[in-house]
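Colleague: what would the 3D arrangement of this be:
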Amino acid sequence: MTNFNRNEPYNDLPLLPPKSALETTKVLRKTIEASRALAKFNGMLINLPNPIFFLDTIHLQEAKASSEIENIITTNDNFL
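Modeller: Sure thing, here's the model as predicted:
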């Protein structure tokens, strides 16, 4: 942002809602692809003996990544 003015709100951000169409063929195809991937993941998750343990691990990894954004570095051992 070369011409940033903190006294002028939003600077060059476009107004909402956008004037262009959001539901393009490309977007809809990606949505279908994501939906299929989630359904496949759900099917695999159901077959695990303890799916909660797997999901808890994912939540801990996300918490660690979020902490790193705030410059708080930790290890997986600290979560246990």
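Colleague: please count neighbours and contacts with C-alpha atoms only from this point.
Modeller: Fine.
Colleague: tell me how many other residues surround Asn11.
Modeller: Other residues near Asn11 come to 12 when the count uses other Cα atoms under 10 Å.
Colleague: repeat that for the one 10 residues further on.
Modeller: Per other Cα under 10 Å, the neighbour tally for Ala21 reads 6.
Colleague: in what helix or strand does Ile58 lie?
Modeller: helix 51-69 (DSSP states H and E).
Colleague: this one next, for a side-by-side:
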Amino acid sequence: MGQNAPHFKIELLPPHREKVETTEILRQTNKSTAALAELKGIAKTIPNKAMLINAIVLQAAKDSSEIENIITI
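Modeller: Predicted structure coming up:
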């Protein structure tokens, strides 16, 4: 193998149905749907959703800067 040869084989997309539609994945999908529905219901009780979203974005930017060792004042 040459220097530029990949170390793994990438499968074509989309994956075969048999690989994706397993019992385990479908059960987890149901749990995830229920959790998202609960979150949607709770989110409706927040008076100013933009404040929460902005706080999350700011925290993500701060964490990213910390990882990249960027100092901002």
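Colleague: returning to that earlier point: average gap between the helix holding Ile58 of the first structure and the second structure?
Modeller: Following superposition, helix 51-69 of the first structure is found to deviate from the second structure by 2.2 Å on average (mean Cα distance after the TM-score superposition for the first structure).
Colleague: distance from that helix to the middle of the chain?
Modeller: Here helix 51-69 of the first structure is found 13 Å from its chain centre; the criterion is Cα atoms, centre = their mean, to the nearest Å.
Colleague: now do stretch 2-12 of the second structure
Modeller: 26 Å.
Colleague: that stretch: end-to-end distance?
Modeller: End-to-end distance of stretch 2-12 of the second structure: 22 Å, with Cα to Cα, to the nearest Å as the criterion.
Colleague: do stretch 8-19 of the first structure as well
Modeller: Termini of stretch 8-19 of the first structure sit 23 Å apart (Cα to Cα).
Colleague: how deep is the counterpart of Asp12 of the first structure in the second structure tucked in, by neighbour count?
Modeller: Superposed on the second structure with TM-score structural alignment, Asp12 of the first structure falls opposite Phe8. Per other Cα under 10 Å, the neighbour tally for Phe8 of the second structure reads 6.
Colleague: now do Lys64 of the first structure
Modeller: By other Cα under 10 Å, neighbour count at Lys64 of the first structure equals 18.
Colleague: helix or strand for Arg41 of the first structure, which one?
Modeller: Wrong residue type there; residue 41 of the first structure is Phe, not Arg. Going by DSSP H and E, Phe41 of the first structure is in helix 25-46.
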